[in-house]
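[1] From the sequence below, what's the structure:
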Amino acid sequence: MSERIIREILLMILRVGAYDLKKISESLKISEEKIIEILDSAGISYYDLEKYDKIDLALKYLEFKGDPEKISEHLDWRDFEKFIEKIFRNYGYYVVRGLRSSPPLGFEIDLLATDVFKRRSYVIDCKHWRRSREKILKEVAEDLIERIRRLVKKCFRIKRIYPWIKESDHVIPIIITLRETETRKIFDKVIVAPIHLLKDLIENIDYYIDLLEIKPIKISCETLELEDFKQKDL
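    Presented below is the predicted three-dimensional model:
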């Protein structure tokens, strides 16, 4: 069965809901019986669709060579974060979503993805914007660097909850947007990439770090003193 047809069915399910089989059939001009048959051939039982959330369907869509940007348009910003989180997890990263710390030096981070083998973490901002101006992206990049600075200062406590963080020697900030034309950098530390190039970025991260001359931010959870954390836990 054509991968294109499977992708179109999955998109329609996300758009109108799994239970409106009649509407999906009318929109795609495919009989309801045929839709059920096509889904079954793709390893998806129509009658078990309630077990799939939006992110599961989005990842299934990617399995059939779907466009991440197109599928992301049917996700809200929370789903967008979860979608990116699962992509990183599928590549073997340890991922924390919604990492928060209270004042002083409070911060909030969408995703913290750690590659323990390369001893590197990525602090990721997920921007589900249809359009993004360069000025705003620069402000986001500056804010992201500041949040990383605060994260580093609280690294000692963070590693108690997420012990793999101590395996990181460096942190690299990444902004993932809904629409960008290419993978590029802002300043000399922040990578900006569109969702449709995320898999390419993950698979070729060392290449992009060299190409863009990214300067990773050093981190050491072992050298910080306990006195730095007297006031509040995370």
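[2] When you work out contacts or count neighbours from here on, use the C-alpha atoms and nothing else.
    Fine.
[3] For I172, list the residues it contacts.
    Each residue near I172 by Cα atoms under 8 Å, 6 or more residues apart in numbering is listed here: R120, S121, Y122, V123, K189, V190, I191, K215, P216, I217.
[4] a markdown table for those residues, including neighbour count?
    A markdown table is the format used below for the contacts of I172 (neighbours: other Cα atoms under 10 Å):
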| residue | neighbour count |
| --- | --- |
| R120 | 21 |
| S121 | 27 |
| Y122 | 21 |
| V123 | 24 |
| K189 | 20 |
| V190 | 26 |
| I191 | 22 |
| K215 | 16 |
| P216 | 18 |
| I217 | 17 |
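[5] Return the subset of those residues lying in strands.
    Per DSSP state E, strands hold the following members of the contacts of I172: R120, S121, Y122, V123, V190, I191, I217.
[6] Show me which of those residues is closest to E108.
    V123 (10.5 Å; Cα to Cα).
[7] Quick check: I13 vs Y207, distance?
    Distance check for I13 against Y207: by Cα to Cα, to the nearest Å, it reads 37 Å.
[8] Give me the more crowded residue out of the two.
    Neighbour count, other Cα atoms under 10 Å: between I13 and Y207, I13 has more, with 19 against 12.
[9] want to put them side by side, so please do this one too:
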Amino acid sequence: MNASLLLKAIPAITERNLSIDEFAAASGLGRHIAADVIKFLATNEIGHIDSNTVAFDATDKMRASILALQMGADAEDISQLLHWKDFELLATHVLDANGYLTYHEFRLKKPRMEIDVVGIKEQMALLIDCKHWKRSSPSVLENFAAKQVDRARAFLTANNDVKYAVPVILTLHAESTLFAENVPVVPIIKFRSFLSEMSGYLDDITVIRV
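    Sure, this is the predicted structure:
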């Protein structure tokens, strides 16, 4: 399967049931190629085929984007096909699957702030800022990191049940986990492994404590 075909297919992946003809029309692919793409997606656990229709869920567009990224598609091209909600929904889904209590678009009143995704487990909160657009310079990442640290402090002040808060930036573009002001900048394709290995990072990253 060619990554360029997946790029064409991504806009057609929406949370609904589609016939092959509808998928072909939405993606601009020929019917036979569209059917092959649907089968390829299904073999990668993206979408569910039932007779002559395919059903996608809310995270499938983002998961197809990650698959295209792994196959060599350009991250800038992929980011133009995604809505920020796609990114946040997948982050929430991964946290859920790893036993975190999750909150999406968490709002604080004083000071007025919004956190893209919050995951809480064993009195520790991960505060996720999702950045799916273009690559950022080190100075811009440092600015994002500083703001996320501020959000982590505010969240911890407002939530007595949480003892630790870890600010994290989640991105589409990086190939490995980086650090900006000791805040981890984690590529979405590494997010699951970051969660499983996070205990090894705690001495080296910013952890806000009560």
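[10] if we can go back for a sec, got the ones in strands among the contacts of I172 of structure 1 as JSON lines, with distance to A58 of structure 1 columns?
    Putting these into JSON lines (distance: Cα to Cα, whole Å) gives the following:
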{"residue": "R120", "distance to A58 of structure 1": "27"}
{"residue": "S121", "distance to A58 of structure 1": "25"}
{"residue": "Y122", "distance to A58 of structure 1": "23"}
{"residue": "V123", "distance to A58 of structure 1": "23"}
{"residue": "V190", "distance to A58 of structure 1": "27"}
{"residue": "I191", "distance to A58 of structure 1": "24"}
{"residue": "I217", "distance to A58 of structure 1": "32"}
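[11] which among these gets closest to L105 of structure 1?
    Closest to L105 of structure 1, out of all of those and judged by Cα to Cα, is V123, at 16.5 Å.
[12] Tell me which stretches of structure 1 form helices.
    Using DSSP state H, the helices of structure 1 run over 3-16, 21-28, 32-41, 54-63, 68-72, 77-90, 134-153, 155-161, 198-203, 205-211.
[13] and I175 of structure 1, which of these is closest to it?
    When these are compared (using Cα to Cα), the closest one is helix 134-153, at 7.6 Å.
[14] Does anything pack onto the closest one? Which helices or strands?
    Contacts defined by 3 or more Cα pairs under 8 Å, 6 or more residues apart in numbering; DSSP states H and E place helix 134-153 of structure 1 against strand 107-115, strand 170-177.
[15] winner for burial among these?
    When these are scored by mean count of other Cα atoms under 10 Å, the highest mean neighbour count falls to strand 170-177 (a mean of 22).
[16] Pull up the aligned stretch in structure 2 for it.
    Strand 170-177 of structure 1 lines up with residues 164-171 of structure 2 when matched by TM-score structural alignment.
[17] mean offset of that stretch relative to structure 1 (after superposition)
    Compared with structure 1 after the fit, stretch 164-171 of structure 2 shows a mean deviation of 0.7 Å (mean Cα distance after the TM-score superposition for structure 1).
[18] roughly how far is that stretch from the heart of the chain?
    When distances are taken as Cα atoms, centre = their mean, to the nearest Å, stretch 164-171 of structure 2 is centred 13 Å away from the chain's centroid.
[19] again with stretch 55-64 of structure 2
    With Cα atoms, centre = their mean, you get 12 Å for stretch 55-64 of structure 2.
[20] re the thing from before, can you tell which of the helices and strands packed on helix 134-153 of structure 1 is closest to E3 of structure 1?
    Using Cα to Cα, those put strand 170-177 closest to E3 of structure 1, at 25.9 Å.
[21] Enumerate every residue touching I20 of structure 2.
    With Cα under 8 Å, 6+ apart, I20 of structure 2 has these contacts: R31, A34, A35, N52, T53, V54.
[22] Could you check how far the equivalent of E146 of structure 1 over in structure 2 is from I208 of structure 2?
    Residue pairing (TM-score structural alignment): E146 of structure 1 is matched to D150 of structure 2. Per Cα to Cα, D150 of structure 2 is found 10 Å from I208 of structure 2.
[23] next one: I10 of structure 2
    Distance from I10 of structure 2 to I208 of structure 2, counting by Cα to Cα: 38 Å.
[24] Kindly reformat the helices of structure 1 as a markdown table containing distance to I172 of structure 1.
    Shown next, in a markdown table, are the helices of structure 1 (distance: least, Cα to Cα, whole Å):
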| stretch | distance to I172 of structure 1 |
| --- | --- |
| helix 3-16 | 33 |
| helix 21-28 | 42 |
| helix 32-41 | 40 |
| helix 54-63 | 25 |
| helix 68-72 | 23 |
| helix 77-90 | 15 |
| helix 134-153 | 9 |
| helix 155-161 | 15 |
| helix 198-203 | 13 |
| helix 205-211 | 9 |
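[25] Which of those helices sits closest to D115 of structure 1?
    Across the helices of structure 1, closest to D115 of structure 1 is helix 77-90 (Cα to Cα), at 9.8 Å.
[26] Now that closest one: buried residues?
    Buried residues in helix 77-90 of structure 1, counted by 16 or more other Cα atoms under 10 Å: D79, F80, E81, K82, F83, I84, E85, K86, I87, F88.
[27] Can you find the partner of the fourth one in structure 2?
    In the superposition onto structure 2, K82 of structure 1 corresponds to L89 when matched by TM-score structural alignment.
[28] quick revisit: tell me the buried residues within the contacts of I20 of structure 2.
    Buried subset of these (neighbour count, 16+ other Cα under 10 Å): R31, A34, A35, T53, V54.
[29] mind giving me CSV with these and columns for distance to R63 of structure 2?
    Below are the buried ones among the contacts of I20 of structure 2 laid out as CSV (distance: Cα to Cα, whole Å):
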residue, distance to R63 of structure 2
R31, 23
A34, 18
A35, 18
T53, 19
V54, 16
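[30] hmm, back to that, and the match of K82 of structure 1, what is it in contact with?
    L89 of structure 2 sits next to A58, T59, H104 when contact means Cα under 8 Å, 6+ apart.
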